[in-house]
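S.K.: test case, fold it:
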Amino acid sequence: MASATLTISSKNYSSWSLRGWLLCKMAGLDFDEKAIDIDDPEQRQELLLLSPSVRVPRLSHDGVEVWDTLAIAEYLNETFPDAGLLPTAAAARAHCRAISGEMHSGFYNLRSALPMNIKAKHQSFKIFSGARPDVQRIKEIWTDCLATYGGPFLFGAPTMADAMYAPVCTRFRTYAVELEPVLQAYCDTIFDWAPMQEWTAAALEEPDEVIELEVEF
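M.R.: Predicted structure coming up:
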């Protein structure tokens, strides 16, 4: 039995579950997955008993309970300092934390307009005007990081920032968001990443009746 449990929701729809799961994989943590449907009253009540908010992902490890994605990232970085969740250089670490925090607390319009749905594929999709600045800002972040650190991931090697922005890659693919070649190459890197392929394969196997949700903003 693994020493940790990660409570998650739908692999097709829950972007925050994906972020937490990727972070645990990157840290090399041996963990069991516990899938929960928060629309089920009994499961929702169970999750409320575990934490003061109905939020996933939720990590239980060696008596520590963490239910905020960025807090999970920082906890794993402290617990597994050799995993490379943050870059080694101080300036790059600060940059990585800044853009991870920006994703954590921002981009509400993008999440509302382009909800994660790995199974779906649109040939064209009109993005409403309120979400366009979010799309442009993400493009700016990616362009800056890739130019500064040389790719193929945002800080060269995979870091917590890639876990935070991986769901955006799926959104851009689902809703046919046009990307410059260097940004498309970054998304392709994410899609080819072994843990991302594992998650995607499981998402595609989920029953279609899973209710779409986005539980953390």
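
S.K.: use CA for all of it now, contacts and neighbours both
M.R.: Fine.

S.K.: helix or strand right after the longest helix seen in the chain?
M.R.: Ranked by residue count under DSSP state H, the longest helix found in the chain is helix 132-149. Next along the chain after helix 132-149, taking DSSP states H and E as the criterion, comes helix 160-174.

S.K.: to compare against the first, here's another:
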Amino acid sequence: MYELIIANKNYSSWSLRPWVLMRTLGIPFAETLVPFPSGDSFATYKPLSPNGRVPCLVDRDLRVWDSLAIVEYLAERHPGVWPADAVARAFARSAAAEMHSSFGTLRDICTMNCGLRIRLHERPAALERDIARIAEIWTEGLARFGGPFLAGAAFTAVDAFYAPVAFRAQTYGLSFGSEADAYAARLLALPAMYEWYEAALAEPFREEGHEAEARAVGEWTRDFRAEA
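M.R.: Below you'll find the model as predicted:
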């Protein structure tokens, strides 16, 4: 059985991607959660993952790091990770790669913090561009391939890559347009997403760097998390 090493469910958008994919597709794995330490996390994760970051997938004596590499490794061994149709698969891979490499302003301003609801102090033009581009991708995928997921009827890796955006939309009150917002709501309603969310709310530990990022960008209107 695989082992998937992840960090705090409340914060770790990168960990969510392979976790929700494997859970939704029914790929068995054992979860190892190692909370973010205060300060530099490299020393904590380096013994577990070659690049000193999470997620990391362990398959016997092999370690696969980086969420995109993990997805491709799984795709070589399990059906359904990417769409079967070549056109849908090309779109899905392109959209997932764009999520992996882009949207830096969204990541910086709207850090993932599942348990909070935050009213942003401001929405700079660069953030609006990121939101508009994600809306464009979501709307195109739903229209071209018929939904309810981005590349067709089935949940695939491209949906897993955008799953953290659904949590960000919930936390920061972001809107991507009616069809795209309905898609985000479908992601949040998935059993695996609900499982992740409930576990995130129950986590008792906090990492001050992530907390400070959330305090800096806006007013906390609700905190649904268990007490630290």
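
S.K.: that older thread, in structure 2, what stretch matches the longest helix of structure 1?
M.R.: Alignment note (TM-score structural alignment): helix 132-149 of structure 1 is matched to residues 128-145 of structure 2.

S.K.: in the matching stretch, what's buried?
M.R.: Residues of stretch 128-145 of structure 2 classed as buried by neighbour count (16 or more other CA atoms under 10 Å): 130-131, 134-135, 137-142, 145.

S.K.: same question for stretch 66-86 of structure 2.
M.R.: Residues of stretch 66-86 of structure 2 classed as buried under the neighbour-count rule (16+ other CA under 10 Å) are 66-68, 70-71, 74, 81-83.

S.K.: just the ones of those in helices?
M.R.: Those of those mapping onto helices are 67-68, 70-71, 74, per DSSP H.

S.K.: kindly indicate which of those lies nearest residue 27 of structure 2.
M.R.: residue 74 (9.0 Å; CA to CA).

S.K.: need the contact list for the closest one.
M.R.: Shown in contact with residue 74 of structure 2 (CA atoms under 8 Å, 6 or more residues apart in numbering): residue 81.

S.K.: what about the residue lying farthest from the centre of structure 1, which SS state?
M.R.: Outermost residue of structure 1 with respect to the C-alpha centroid, by CA atoms, centre = their mean, is residue 42; its distance is 26.2 Å. With DSSP: H, G, I helix; E, B strand; the rest coil as the basis, residue 42 of structure 1 sits in helix.

S.K.: returning to what we had before: what's next to the match of helix 132-149 of structure 1, contact-wise?
M.R.: Residues outside stretch 128-145 of structure 2 that contact it (CA under 8 Å, 6+ apart): 88, 91, 95, 103, 105-106, 147-153, 175-177, 179-180, 183.

S.K.: do that again at 10 Å, thanks
M.R.: 87-88, 91-92, 95, 98-99, 102-107, 125-127, 146-153, 159, 162, 165, 169, 174-181, 183-184 (CA atoms under 10 Å, 6 or more residues apart in numbering).

S.K.: equivalent analysis for stretch 28-43 of structure 1, please.
M.R.: Counting by CA under 10 Å, 6+ apart, residues outside stretch 28-43 of structure 1 touching it are 1-11, 17, 21-25, 44-49, 54-61, 76, 79-80, 82-83, 210-211, 213, 215.

S.K.: please indicate which of those are buried?
M.R.: When the contacts of stretch 28-43 of structure 1 are checked for burial by 16+ other CA under 10 Å, the buried set is 4-11, 17, 21-25, 44, 47, 54-61, 76, 83, 213.

S.K.: give me the subset of those lying in helices.
M.R.: The members of those that map onto helices under DSSP H are 17, 21-25, 44, 47, 76.

S.K.: in a markdown table: those residues, plus distance to residue 116 of structure 1.
M.R.: Converted to a markdown table, these look like this (distance: CA to CA, whole Å):
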| residue | distance to residue 116 of structure 1 |
| --- | --- |
| 17 | 11 |
| 21 | 15 |
| 22 | 16 |
| 23 | 18 |
| 24 | 20 |
| 25 | 20 |
| 44 | 21 |
| 47 | 22 |
| 76 | 25 |
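
S.K.: give me the element residue 19 of structure 1 is part of.
M.R.: Short version, using DSSP H and E: residue 19 of structure 1 is in helix 15-27.

S.K.: and residue 127 of structure 2, how far is that from residue 48 of structure 2?
M.R.: According to CA to CA, to the nearest Å, residue 127 of structure 2 stands 34 Å off from residue 48 of structure 2.

S.K.: right, I'll call it a day here.
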